[in-house]
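Trainee: sequence and predicted structure below; questions after.
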Amino acid sequence: MDIKQIINEFHSLESTTYKDNTYNVISLFDLPHKLGTSKEHYPMFFIATNDAPYNIPNTIRELLSVEYDMECTINEVNGNSILRKFAIITLRSSDKHLQSYFIEIFAMMLMKMPQQPSKQELSIEVERLVTIFSALSATPRKKIQGLWAELLVIERSLDPQILINAWHSIPSSKYDFTLGRDKIEVKSTSSEERIHRFSLDQLNPSPSSRLLIASITVRESGQDLNGLSIRDLYDRICNRLQNIEAQIRLYTIIAQTLGNDINKIDAVCFDYITASDTLAFYDYQTIPRILKKDVPSNISEVRFVCNITKLKDITTSNSFDKNDSQLFNSLF
């Protein structure tokens, strides 16, 4: 399925002008489902489910609505007209960037479902879709620079699948990547020196944990061969993934992180060459830190800034043992 072709066809599709439940649609290649438009030119997926009985309530959210067993007439661009019941998923937004993201993410979900899914199978993916687009109406929880840096670590890794599986499910997690006892925290800076801000907890993991700090110099750039956006890194990572589930997880975390700033997925670019050349990894035990035992019990939310410029990158020596770590071995 060529998703970009589908997106282009949707944007050129005439808005529905009918008063009744009749809609203009385009085909999704060999799938029985359709993509259409409302009179406001909102994108609508018409999903042909099987006849298995299953009672699922409709979902109406700020940006997304999901309605099951809706009888309507769809008019295809080739002149065919079909009357039947569909499950209809609508994104209520006229923002073209948001529309494209909606079409892309749900088209990926359709590719991993049976050709005619049951309402129960569809509802599982719909819940994930609701999670993504509910996040888009929330306040962004992390700066774009930090997200870009985390994506760079995934993109530069030997096995992005492992990094994606270990990536935080919510942006406020203590560590960016966690797999068992092994953890990675990504820090970015735009200055000449590696000066990073840490919370007390970040540099005081549990005694059996192993923690690497990834440090990157990230500088804003114009969009060119070396100036890449979040979208560019996302595309590069997806080109290395065979698993659609991993692509969906990747997109979900991007959406949850950016919230209403999702339009900046294309708008802000950073220097890929500088970031790649400066990507380094440090054993947390070598970083000067405040120990928990030294903090009075009535003091909380301790944060501090540390300059790690002169510390030794573990990739330049054999002092760090990563042989039994799936997470660390996926990095380099």
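Mentor: Received, thanks. In this text, all values refer to a predicted model and were calculated from it rather than measured experimentally.
Trainee: CA only for contacts and neighbour counts going forward, please
Mentor: Fine.
Trainee: chain center to stretch 153-163: distance?
Mentor: Mean-position distance between stretch 153-163 and its chain equals 14 Å (Cα atoms, centre = their mean, to the nearest Å).
Trainee: what is the helix or strand harbouring I273 packed up against?
Mentor: For I273, the element it lies in under DSSP states H and E is helix 272-278. Applying 3 or more Cα pairs under 8 Å, 6 or more residues apart in numbering; DSSP states H and E, we find helix 272-278 packed against helix 144-156, strand 210-217.
Trainee: what's in contact with the longest one?
Mentor: In this case it means helix 144-156. Identification of contacts with helix 144-156 by Cα atoms under 8 Å, 6 or more residues apart in numbering yields 160, 163-164, 176, 186-188, 216, 218, 229-230, 233-234, 236-237, 254, 257-258, 275-276, 279, 331.
Trainee: counting neighbours, which of those residues end up buried?
Mentor: Of all the contacts of helix 144-156 considered here, the ones buried according to neighbour count by 16 or more other Cα atoms under 10 Å are 160, 163-164, 176, 186-188, 216, 218, 229-230, 233-234, 236-237, 254, 257-258, 275-276, 279, 331.
Trainee: included below, for side-by-side comparison, is a second structure:
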Amino acid sequence: MIHGDVLRVFDLLEGRAHNASEGTESGYFVEIARADRPGIYLGVSQAGEKTFIVTSEQSQVPPPPLRLASIAVDYGIECQLREATSSRLVRVTVIRCLANEPGIIDVFTAMCAVLANSFNDRVTEREVAEELRRWSTLFWRLQERVETDVVGISGELVAIAASPNPDLWISAWHSRPNDLLDFIFDEAQVSVEVKATRSGKRRHTFSLDQIQTTGSLSRYVASVPVQFAESGESLADLIREISDRLNNDTSRLKLWEALSQVCGAGLEDVLARKFDVLAAKAGLAFFSADDIPSPVVERPFPTGVSRVSFHVDLDGVESFDSQYLDGLILV
């Protein structure tokens, strides 16, 4: 099950809930998420609240309920499941989305897809809590105020989306704002630093440590033109495109973990930004760090100097396309 599958089910259920008679005692309108696992449900209440429901066995030590600004989790809920011709009492864990913002709903939808793929025929409440642990940390980060470089994150997502193997790029992604390099492919011993620009020229700012090769890493730079426009594609759309192309749930979780780290409470505004994605992909170019001009600075730096930064115009530097770089990292 992927992100798009969950969205389609939620859309179907929203229509069903909307058409229900006012005041109908319905709880949640639900659909089985996986045909091979009948105890996993996606639901929507008449008020539009989205939920993930899984039948779960009681644990010896029951997990405590979880309450965050955007999600709530309750274990050991006994509810009546009404089917076409019968009804039965079931014990479930209920995970509710408390937010109405599209960005948070996107994260919740991605989580539902991963959880639906994770659970087998029998699952305990403790096992559900363990699967939720990293996601709850992610939702907690979405409450924090973070300064986000929207141009930079747009460029990194374009580099991932342009690759035929986005899982490999996600696994190599070092997304914390203070990381020196954006992507490190350990097995290939290759790093890629992504530089995005809103100007018409490939003029970027580097630190000396990003350019000068140390150790066994071969260093490369990706240059991405980012032009924001209301007629463009939103970052949310680009992220859904990437998520649906990923081959495993570990990559999907890491994608949203990285976004929560760099966006925090600003996720909603970031995902709403629109830019010309096709032009950005077409303009993506790669450069060897060895070909990029840099100042000659004696090391170690003088006392009190910890960083040297400089501007470079890459328009006159030889570049290559993503196909060449993919050949280097797909070892």
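Mentor: Now that the structure is in, tell me what you want to look at. Please read all numbers here as calculations on a predicted model, not as lab measurements.
Trainee: need the TM-score between these chains.
Mentor: After superposition, the two chains reach a TM-score (TM-score structural alignment, normalised by the length of the second structure) of 0.80; 318 aligned residues with a Cα RMSD of 3.4 Å.
Trainee: on that earlier part again, tell me which of the buried ones among the contacts of helix 144-156 of the first structure fall in helices.
Mentor: When these are checked against helices (DSSP state H), the matches are 160, 163-164, 230, 233-234, 236-237, 254, 257-258, 275-276.
Trainee: tell me the one of those nearest R303 of the first structure?
Mentor: T257 (21.7 Å; Cα to Cα).
Trainee: map the closest one onto the second structure.
Mentor: For T257 of the first structure, the aligned position in the second structure is V262, judged by TM-score structural alignment.
Trainee: what's the separation between the residue nearest to that match when sequence neighbours are not counted and D313 of the second structure?
Mentor: Leaving aside its chain neighbours, V262 of the second structure sits nearest to T148 (5.9 Å; criterion: Cα to Cα, 6 or more residues apart in numbering). According to Cα to Cα, to the nearest Å, T148 of the second structure and D313 of the second structure sit 24 Å apart.
Trainee: try A35 of the second structure
Mentor: Between A35 of the second structure and D313 of the second structure the computed distance is 55 Å (Cα to Cα).
Trainee: who's more crowded, the two?
Mentor: The residue with more neighbours, out of A35 of the second structure and D313 and counting by other Cα atoms under 10 Å, is D313; that gives 13 against 9.
Trainee: ok, the alignment partner in the first structure of that one - contacts?
Mentor: Using TM-score structural alignment, the equivalent of D313 of the second structure in the first structure is N307. The contact partners of N307 of the first structure, taken as Cα under 8 Å, 6+ apart, are E193, R194, I195, H196.
Trainee: mind running it again at 7 Å?
Mentor: Under the criterion of Cα atoms under 7 Å, 6 or more residues apart in numbering, the neighbours of N307 of the first structure are R194, I195, H196.
Trainee: I figured the last one hits K187, correct?
Mentor: So that's H196 of the first structure. Yes: A contact is recorded between H196 of the first structure and K187 when judged using Cα atoms under 7 Å, the distance being 6.4 Å.
Trainee: now distance to E14 of the first structure too, for the helices and strands packed on helix 272-278 of the first structure, in TSV please.
Mentor: Shown next, in TSV, are these (distance: least, Cα to Cα, whole Å):
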stretch	distance to E14 of the first structure
helix 144-156	35
strand 210-217	46
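Trainee: closest to T59 of the first structure out of those?
Mentor: Comparing these against T59 of the first structure with Cα to Cα, the closest turns out to be helix 144-156 (29.9 Å).
Trainee: which bit of the second structure covers that closest one?
Mentor: When helix 144-156 of the first structure is compared against the second structure (TM-score structural alignment), it corresponds to residues 150-162.
Trainee: ok, average deviation of the matching stretch from the first structure?
Mentor: Relative to the matching residues in the first structure, stretch 150-162 of the second structure has an average distance of 1.6 Å after the fit, by mean Cα distance after the TM-score superposition for the first structure.
Trainee: and V90 of the second structure, what helix or strand is that in?
Mentor: Going by DSSP H and E, V90 of the second structure is part of strand 87-97.
Trainee: what angle do the helix or strand following that strand and strand 87-97 make?
Mentor: In the C-terminal direction, the helix or strand that comes right after strand 87-97 of the second structure (DSSP H and E) is helix 102-118. Using axes from the mean of the first three to the mean of the last three Cα atoms, to 10 degrees, the inter-axis angle of helix 102-118 of the second structure relative to strand 87-97 is 130 degrees.
Trainee: past helix 102-118 of the second structure, which element shows up next along the chain?
Mentor: On the C-terminal side of helix 102-118 of the second structure, the nearest following helix or strand under DSSP H and E is helix 125-141.
Trainee: and the angle for that following helix with strand 87-97?
Mentor: Between the axis of helix 125-141 of the second structure and that of strand 87-97 there is an angle of 30 degrees, by the same axes, to 10 degrees.
Trainee: mean deviation of helix 125-141 of the second structure from the first structure?
Mentor: The superposed helix 125-141 of the second structure is, by mean Cα distance after the TM-score superposition for the first structure, a mean 2.0 Å from where its aligned residues fall in the first structure.
Trainee: cool, thanks, signing off.
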